[in-house]
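J.: here is a sequence together with a model predicted from it:
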Amino acid sequence: MWAELINLSDHFPWLSLPPLQGHDNKACPGHPAHSWPKSGGGPRWAQTTAALLIIGCILAIICFILSFLALCKEQEGLLRVIGFILFVAVLIQLIGLIIYPIKFTDILIQRGAYEYSWSYGFGWGATILMIGCGIFFCCLSKYKDELYGLTKPYYIYQSP
């Protein structure tokens, strides 16, 4: 969840473009010196990508709050619901993380060299962690007795 907030803090510039030699930086429309405004400008695909990541982040926050409710109030029915919501958030984020480089490459393929910044990799890391959390919450209901302390503890070592 925090990883997605840090990822969204960079807004659109998920790419680091090296300066062109022999060119005026202000004349290059894709260069960071002449980048899109942070107030919501930019192409539709960039706005859509940002919106998809924000929706995924909101779903992760909702799952975080629901997990407290499910674990503190002992409502094991919510555990699989949380897992399902996390998988929906993963799907939404995957769409956003795939659309962005495809559309950006279509626009800047003529420029040549470009590399993605750390925030794009951070978004992929957050998505992979959400996949693991979704699997965890889907499987957690099988261990509800151990989770809520309803079983007798089994000790491997018995004192003499």
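T.: Structure's in. What do you need? Numbering: from 1, shown residues only.
J.: only C-alpha atoms from now on, for both contacts and neighbour counts.
T.: Fine.
J.: pull the longest helix from the protein.
T.: Assignment by DSSP state H gives helix 77-108 as the longest helix of the chain.
J.: quick check: what element follows that one along the chain?
T.: Following helix 77-108 in sequence order, the next helix or strand is strand 115-116 (DSSP states H and E).
J.: C-terminal to that next one, what's the next element?
T.: Past strand 115-116, the next helix or strand by DSSP H and E is helix 118-139.
J.: from the chain's centroid, how far away is the very next helix or strand once past that following helix?
T.: Sequence order places helix 144-147 as the next helix or strand after helix 118-139, per DSSP H and E. For helix 144-147, the gap between its own C-alpha mean and the chain's C-alpha mean amounts to 29 Å (Cα atoms, centre = their mean, to the nearest Å).
J.: which helices and strands does helix 144-147 pack with?
T.: Taking 3 or more Cα pairs under 8 Å, 6 or more residues apart in numbering; DSSP states H and E as contact, there are no helices or strands that helix 144-147 lies on.
J.: flag every buried residue along that helix.
T.: K144 (16 or more other Cα atoms under 10 Å).
J.: returning to what we had before: tell me which residues in the longest helix of the chain are buried?
T.: So for helix 77-108, counting by 16+ other Cα under 10 Å, buried means 78-94, 96-97, 100-101.
J.: S67 - how many residues pack around it?
T.: Counted with other Cα atoms under 10 Å, residues neighbouring S67 total 20.
J.: put this next to the previous one:
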Amino acid sequence: MSYAWGRGAAGTFLVGFVLVVICFALSIIAFAIPTLRFNFIRGIGGLCFVAAVFSLMGLVIYAVMITKYIPPPVGMVMQFDWSYGFGWTMCIMAIGLGFFFCCLPLYEDHILGNVKPYYYPDI
């Protein structure tokens, strides 16, 4: 792309994607090794939030600048393709996974089975 904003938007979204891939690899390691299970889960959540910020920046830069500098043909409406929707999906999922990984250590004992189950009495 010849526009600097296009390269910048693609770069920021690519950084967000790479961070999500790193989060995925770290989460596989965190859940596969029992001794490291909950040691760095919140760090993975924080990295997911950083990835969401980068992807959000790329999506906003792209949408604002493409409508500003590349006008649609006369009588047509500017439409984004499926990849823009895929980018928003990745951004929203990164935010959701960030909350998930940040809240998961609060329930460590429940997940590992160290808490006695509570049974509700029959009424």
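T.: Done, it's in. This is a predicted model, so every value here is computed, not measured.
J.: now the TM-score, please.
T.: Taking TM-score structural alignment, normalised by the length of the second structure as the basis, the two superposed chains have a TM-score of 0.84; 118 aligned residues with a Cα RMSD of 1.9 Å.
J.: what span of the second structure is the longest helix of the first structure aligned with?
T.: Aligned by TM-score structural alignment, helix 77-108 of the first structure corresponds to residues 39-70 of the second structure.
J.: chain center to that stretch: distance?
T.: That offset, for stretch 39-70 of the second structure, works out to 8 Å (Cα atoms, centre = their mean).
J.: equivalent analysis for stretch 94-108 of the second structure, please.
T.: 12 Å.
J.: how about residues contacting it?
T.: 20, 38, 41-49, 51-52 (Cα atoms under 8 Å, 6 or more residues apart in numbering).
J.: now do stretch 88-104 of the first structure
T.: 45-46, 48-50, 52-53, 55-57, 59-60, 120, 123-124, 127, 130-131.
J.: can you check stretch 30-42 of the second structure too?
T.: Outside stretch 30-42 of the second structure, the residues that reach it (Cα under 8 Å, 6+ apart) are S27, F101, C102, C103, L104, P105, E108.
J.: mean shift of the helix or strand where the first one lies relative to the first structure?
T.: Here S27 of the second structure is covered by helix 4-32, with elements defined by DSSP H and E. Helix 4-32 of the second structure differs from its equivalent in the first structure by a mean of 1.1 Å after superposition (mean Cα distance after the TM-score superposition for the first structure).
J.: tell me which residues of that helix are tucked away?
T.: 5, 9-10, 12-17, 19-20, 22-23, 26-27, 30.
J.: how close does S27 of the second structure get to L104 of the second structure?
T.: As for S27 of the second structure, its distance to L104 of the second structure is 12 Å (criterion: Cα to Cα, to the nearest Å).
J.: what do you get for A32 of the second structure?
T.: According to Cα to Cα, A32 of the second structure stands 16 Å off from L104 of the second structure.
J.: same thing with L36 of the second structure?
T.: 14 Å.
J.: more neighbours, these two?
T.: The neighbour comparison of L36 of the second structure against L104 (other Cα under 10 Å) goes to L104, with 15 against 12.
J.: so what does the more buried one match up with in the first structure?
T.: So, by TM-score structural alignment, L104 of the second structure is matched to L140.
J.: ok, its match to G83 of the first structure distance?
T.: Taking Cα to Cα, one finds L140 of the first structure at 9 Å from G83 of the first structure.
J.: try A70 of the first structure
T.: 12 Å.
J.: in contact with G87 of the second structure, which residues?
T.: Taking Cα under 8 Å, 6+ apart as the test, what G87 of the second structure contacts is S55, L59.
J.: any idea what it aligns with in the first structure?
T.: Using TM-score structural alignment, G87 of the second structure lines up with G123 in the first structure.
J.: do you know how far its match is from G96 of the first structure?
T.: 10 Å.
J.: quick one: stretch 149-158 of the first structure to chain centroid distance?
T.: Distance, centroid of stretch 149-158 of the first structure to centroid of chain: 38 Å (Cα atoms, centre = their mean).
J.: for stretch 24-33 of the second structure, same thing?
T.: 16 Å.
J.: how about stretch 105-114 of the second structure?
T.: On Cα atoms, centre = their mean, the centre of stretch 105-114 of the second structure falls 24 Å from that of its chain.
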